[in-house]
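Enquirer: From the sequence below, what's the structure:
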Amino acid sequence: MFERLRALRDAPAIAAGLVALALVLVVQLAQPGSPGRVGLAVFDAYQRAAPREVAGDEQVAVVDIDEASIERLGQWPWPRTEMVTLTERLAAAGAAAVVFDIVFSEHDRTSPTQLSETLDLGDRLAGLPDHDDLLAESFTRAPVVTAYFLDRGGHGGDIEPKASFTLHGSLPTRGVRSYGGAIQPLPVLEAAAQGNGFVSLESDADGIVRRAPLVAIHRGVLVPSLGLEAVRVASDGGSPNLLASDGSGETQGAGGAAVAVRMAGREIPVNDAGEMWVHFPAGERAVLPAWQVIEGAYEDSALAEAVGGRIVFIGGSAAGLQDLVSTPVAERTAGVTVHAAAAEQMLAGDFLERPDWAFGLEVVLVLLLGGGLALILPRLGAALGAVAALVGIAIVAGGSWVAFTEANYLLDPTWPVLALLAVYAVQTVAVFYREERQRAHIHAAFDKYLSPEMVRRIASDPDQLELGGEERDMSVLMCDIRGFSRMSERYAPREVIDFLIEFLTPMSDILLKRQATLDKYIGDAILAFWNAPLDDPDHHRNAARAALEMVEMTRELNRTMPGRDGVIWPGEVGIGIGLNSGLCCVGNMGSRQRLSYSLIGDTVNMASRMEGLTKQYGVPIVAGSALAAELDGFALLELDRVRVVGRDAPETIHALLGDEALAQDEAFIQLAAAHAAMLEAYRSLDWDAAEQALSQAEESYAALGIPKLRELMLERVAALRSAPPPSGWDGVYQATSK
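Expert: Sure, this is the predicted structure:
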């Protein structure tokens, strides 16, 4: 039964967690391609923490047109004769391929033919060779790869790949980017080169280049990237093969996406767009400044050692060339380094890969971890739930890191982590809201029994509320309405209930204000106590002040309530209050079927007996000796030593007439002196002195509203005079009724 109730209580929090999980899942499923920005940032962090290790026998070199080269050789573009020198020196040094990350799309302005037209020199330079022809001629003597820019517009002519792709499957138009135009090298240069490839790089939304495209579609024809073409030329790899999704055997007719590129015995994994994830090496790549190669600062042997057998990429890091990009490991670097890193990976067969099952695994982890946490978190609570969530996050993050470092897999941990965080946050809020509602409910319920200050303290520190039987030194108040039985005979039950509501409400307000716990209403009676469930070091005085205020409130009600419309007020209402303090057992009382927070003990019984004695002694409040001893400064009058019904030990009882102000009043001081003298004479069997003291203090008794006490003592003195007590009488009065 308890488990079923707990399941019902936890159901809203579980539902809230599952809704949060569903929202995360919907967002995740809405972008099944490349990881989101956070996931990409995680992969960037992995690259910085574990960059690709480059062996000592690097297969790629870079010649950099840097700022120093621009300063040395002049403004870009340089005369093509400089490019001829650069090409021939690299070829002579044994470069496996000379790859230009430069698009020679315009004629050399320093060429004789261009100068003749520009300067109107006629035929005076006609015998000199054209620089573009010289560069083309140098291309025929070296394994050169030229570059072109792809353009989404319709500019330029068709591109004729040097080695056409062999396509396995249908043209992957769904994933691979398509272009309608291109900015190409001069035809004479392109014809002389052994290879040509595009240099267009696409960055992610945050401006960082993480992938190098290996293939694109230009006017319906597959064309290779500069890096892929460089590897083909350098390794004489023949025509590249593109494996499409419907040609891989992995899907049934679902075409439109790239899977892998195969060339020269290598299979290069790519994403749907035909892009290869680039695993960048650590630090700055060592480059050869272009001016040093052109001007011969490198001797032939040194240059051969630097570039021999390697693919040499030629590009520029000078700001004026506008070919700077951001990568995971560098804020700004030359675009040629991306092509170089891609070619290096292809040659080494070392690939970062986001396998086709990665997204499915991430979805499964979202469901398993997020759903599991959603189901167990309400039972675990916030602290243990946080531990469980952190363990789940650690497993996901650790697994992603191990997959990267050990298998070069890119598994995005962000969605499972986000699912755990979302479920934890939402369920924690939901449980907090539920607990706040329960706390508010408890607060409202306890407001009926405890003072607002005590409820606030319990709510802020529930540990103070210890349920279960325990012994405490407590103050107890029992209040009863005089003549309520006769009143009930005179009025209808509904009228009696209305009267009790009007009477008990202000009385309860007083008790709660004085930090009392309302135990129960017994018809017209109120039982209240202090110092439980919370500690109240001033419980004796709080009980006394509450009793005095209740008496004063009764007088106020008697003045204001009669004649009020809709309220039955049965004449002059009187109350009696019994106050006592001592050890009580307080806690959950009752049966296994029903419990109530209450107290039992002799202290409670005595409070009830003292309330009954108020009628006999004619005082509104009777207090026990233990409580009276704690009320220093209050207007207390010792009444008698009484042995109540059902109790053998006698008790000294006191009338509580007022607070510290009344205790300083001259009338009370005179009465207290006269009454003390009367008690001394009474207990000494000096009946004449006792009667004399009572007679002399008649006005004082009347002035303080307790003339019945004087009359009672006069009657008792007279009775004892006529029937003297036995020898050894201790002055204790034996009560005969409750």
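
Enquirer: When you work out contacts or count neighbours from here on, use the C-alpha atoms and nothing else.
Expert: Will do.

Enquirer: And stretch 74-82, end to end?
Expert: End-to-end distance for stretch 74-82, by CA to CA, to the nearest Å: 11 Å.

Enquirer: err, stretch 174-192, not the other one
Expert: With CA to CA as the measure, the first residue of stretch 174-192 is 34 Å from its last.

Enquirer: roughly how far is it from the heart of the chain?
Expert: Here the centre of mass of C-alpha atoms in stretch 174-192, compared against the chain's by CA atoms, centre = their mean, to the nearest Å, lies 52 Å away.

Enquirer: ok, now stretch 306-320?
Expert: When distances are taken as CA atoms, centre = their mean, stretch 306-320 is centred 50 Å away from the chain's centroid.

Enquirer: To check against the first, give me the structure of this:
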Amino acid sequence: MRLNNGRWREVLTGVAVTVVMAGVYMVQPHFLTALNQKVYDSILALTTRPNTSGVPVIVDLDEQSLARFGQWPWPRYRVAILLEKIRRLGADVVGVDIIFAEPDRTSPREIQKNLRNDLSIAVDFTGLPDALMDYDQVLANRLAAGPFVLSYKFFAESADDLGSDCRIHPVSTAIVARAGTPQGIPLMFNPTSVVCNIPVLAEAAGASGFINIAVDSDGIYRKVPLVMKWKDAIYPNLALAVFMRTTGIDNLALKVDPHGLEALRIGPTTVPVDSRGNLLIHYRSASRAFPYYSAADVLEDNLPEGIFNAKAVFIGATAAGLKDYRATPLNAASPGVEVHATVLDNLLLGDFISRPDWVTGMEFIIVWLSGVLTIVWLLWARARWSVVGVILGGGIVWGGSILCFRNTGIFVSPLWPLITLSICFVLLTVLKFWREESEKRFFYTAFSRYVSGTVVDELVKSRRELSLDGQEKDVSVLFCDLRGFTDLSERLAPNQVSELLRTCFTPMTRSIINSGGTMDKFIGDSIMAFWNAPLDVPVHQAVAVGTALDMLDEMKRLNVSFKQDFGITLGVGIGIHSGLVRVGNMGSEDLFDYTVIGDNVNLASRLEALTKTYGLSLLVSETVRRACGTGFVFQEVDTVRVKGKQAPVTVYTVYRDHAEGPSAKELAKWDSMLALYKKGQFAAALAALAGLRQDHRDLQLYRIYTQRCREFATRPPGENWDPIFVLNSK
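Expert: Sure thing, here's the model as predicted:
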């Protein structure tokens, strides 16, 4: 495909867009990052897998529970009862998504203290066992006796009274650092304070984990930090702590480099985290992906025995008044406890969402490919296919991202290539439309003088290239000359000459154009035309011959009026030859004509000149006769060697049928005479010619051959004679 100036403009525009988009991708502006997050959410929603490991379940502090057992917070002894009943139902481990940051104010001992301090009243709970005087201790005793994991929350804000007496549980961690990694773990979230459970509970529990969830700038919870560093120790997320209790793993391995966390390994499982230790959460569904059980049903023993066998139970709240809801990619208000259950399920199944380091390079390459392929496609394709191709390309990018996400869990963003593709499409389509409109105007300007409007329309549709160099093509070339016009023009005023030419040329030109021919030029009282360029014309030789006969008919019609107006008639000489020529816009960069050049063009001109010699109106070459087949009546005229060509050419005159030209009998006699002439039997040829002139027509052609035969009969040409007539003039 040749690139003209317009196409180069499109290429450069497309390349510029691609370069800019590659730069934008590296910069990652905020508004596009936010849009990319929405794209991620859409792909996650399209690829959700409702199937879970079956291990996480949720005991729900729901509206039913609050209605039956009173508003929250409940007395700690009731929480202890809830934990015990969950354990008895078979739970392997229980994660408590509740922070007990203050002592239970409903404990008898707390009531005694508050009444004494506030009202100076001494209350004696006679008969109440000492073990029930402190509900926090009741809960602590229960925590110490079971597989319970408490929760706490880190904060970035520093506060002297936060975390000073906290008892939280770090995890044994092996840290493998690459060479050049600074002290500590770069980029890992390092909180400065913590809200945790009161010491009596924290010390009783065997494990705990933080409940922080990373929120993005749009308020959506897409990821969760699995580990944080506080006071030179590594602490696990609640779900990770529950996972470690479930699997019996008690240590982690962290691989770090100068850019932060590189990998997190828990036993045999490698978890794909980002440099800050965040795991992308693979949400299962919009809501309630895990079994929910009301805390009221647990407390009232409404659940079947063993229902929590081999389960990891999370205790959390969905009651509206407790407001523990999070906006996730799949749900604007998902219970916070379900986020922890989902993270545990991800760890158990290992179906993580990840973005390895190489994804950035791949997305960068895809941006370039989408730009380059869009440029190539839009340059090659028509308007309709351009749209189809771009839609298909966008579908491939989008579908490929979905397939990659579904099958591997790797998120390769389709946003950047889609933006590149879209911008390239819009800008290049506008430029292409502008270029094509310019080309249309060019085609109409370049060809409307030569061919019919229909042909110009076809040229516009086919988008044939016009070049100054042209192309090699087989065409039929016609030259037409008005006989007797010079004598007539000497008797007329200049304006009458112009009018006469217009009168003659108009119907002839229409015949040429209507047949699909191309008007090349007017040369004084001559016309030059050709067929099969710029558009292909089937059997163009026959079309050219038919058009020539139409032109002769038009001249006969015009001669009727010329005889009346001027007292004379005009003759026409037409020569037609077909062959390979150079066709195209010939001329300078600024001025040019669409024309044909070459030896075959010159031969057509020589044939037109020969018509005067033989007294005929139309001569065609052997090439034309063979291509036309039997559609016309051809009469062989002579074999000539024209000036400038060594190879002889057999020429013919043409008629539509025998009624218009020689009868079949006359033509047979003529062919017999030619055979005698070519054999050198001139006396016999003379006798045949005499019969032709007497019985049929006395043509100038017959008289020419009569003269030749007489001369050759008188002065024989010799043994090396050939029947080729040499034309020494143009």
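
Enquirer: didn't Ile669 of structure 1 look like it was pressed against Leu657?
Expert: No: look at Ile669 of structure 1 against Leu657 with CA atoms under 8 Å: they stay out of range, at 11.9 Å.

Enquirer: Counting neighbours, go ahead and name the busier of those two.
Expert: When Ile669 of structure 1 is set against Leu657 and neighbours are counted by other CA atoms under 10 Å, the residue ahead is Leu657, at 23 against 15.

Enquirer: I'd say the more buried one and Leu636 touch.
Expert: Yes: the pair formed by Leu657 of structure 1 and Leu636 meets the contact definition of CA under 8 Å, at 6.1 Å.

Enquirer: Pull the contacting residues for the nearest residue to Ser354 of structure 2 once chain neighbours are set aside.
Expert: In this structure, Ser354 of structure 2 finds its nearest non-sequential neighbour in Ile410, 4.9 Å apart by CA to CA, 6 or more residues apart in numbering. When the contact criterion is CA atoms under 8 Å, 6 or more residues apart in numbering, the partners of Ile410 of structure 2 are 353-356, 404.

Enquirer: Distance of Phe425 of structure 2 relative to Leu431 of structure 2?
Expert: Relative to Leu431 of structure 2, Phe425 of structure 2 is positioned 10 Å away (criterion: CA to CA).

Enquirer: swap in Ala174 of structure 2?
Expert: Distance of Ala174 of structure 2 to Leu431 of structure 2, given as CA to CA: 60 Å.

Enquirer: of those two, who's got more company?
Expert: Leu431 (17 against 13).

Enquirer: Mind telling me what element that one is part of?
Expert: Assessed by DSSP states H and E, Leu431 of structure 2 sits inside helix 415-447.

Enquirer: mean per-residue distance, that helix to structure 1?
Expert: Relative to structure 1, and after both are superposed, helix 415-447 of structure 2 has an average distance of 3.4 Å to its aligned residues, where the measure is mean CA distance after the TM-score superposition for structure 1.

Enquirer: Give the buried residues for the helix or strand that that helix is followed by.
Expert: Sequence-wise, the next helix or strand beyond helix 415-447 of structure 2 is helix 453-462, with elements assigned using DSSP H and E. Of the residues in helix 453-462 of structure 2, those buried by neighbour count under the rule 16 or more other CA atoms under 10 Å are 455-456, 459-460.

Enquirer: State the next helix or strand along the chain beyond helix 453-462 of structure 2.
Expert: strand 471-483.

Enquirer: Show me how far that following strand is from its chain's centre.
Expert: The offset between the C-alpha centroid of strand 471-483 of structure 2 and the centroid of the whole chain comes to 46 Å, using CA atoms, centre = their mean.

Enquirer: Equivalent analysis for stretch 517-526 of structure 1, please.
Expert: Going by CA atoms, centre = their mean, where stretch 517-526 of structure 1 is centred and where its chain is centred differ by 46 Å.

Enquirer: buried set for that stretch?
Expert: Of the residues in stretch 517-526 of structure 1, 517-519, 524-526 count as buried by neighbour count, 16+ other CA under 10 Å.

Enquirer: could you dump the buried residues of helix 453-462 of structure 2 to CSV with distance to Leu379 of structure 2?
Expert: Shown next, in CSV, are those (distance: CA to CA, whole Å):
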residue, distance to Leu379 of structure 2
Val455, 24
Val456, 22
Leu459, 18
Val460, 16
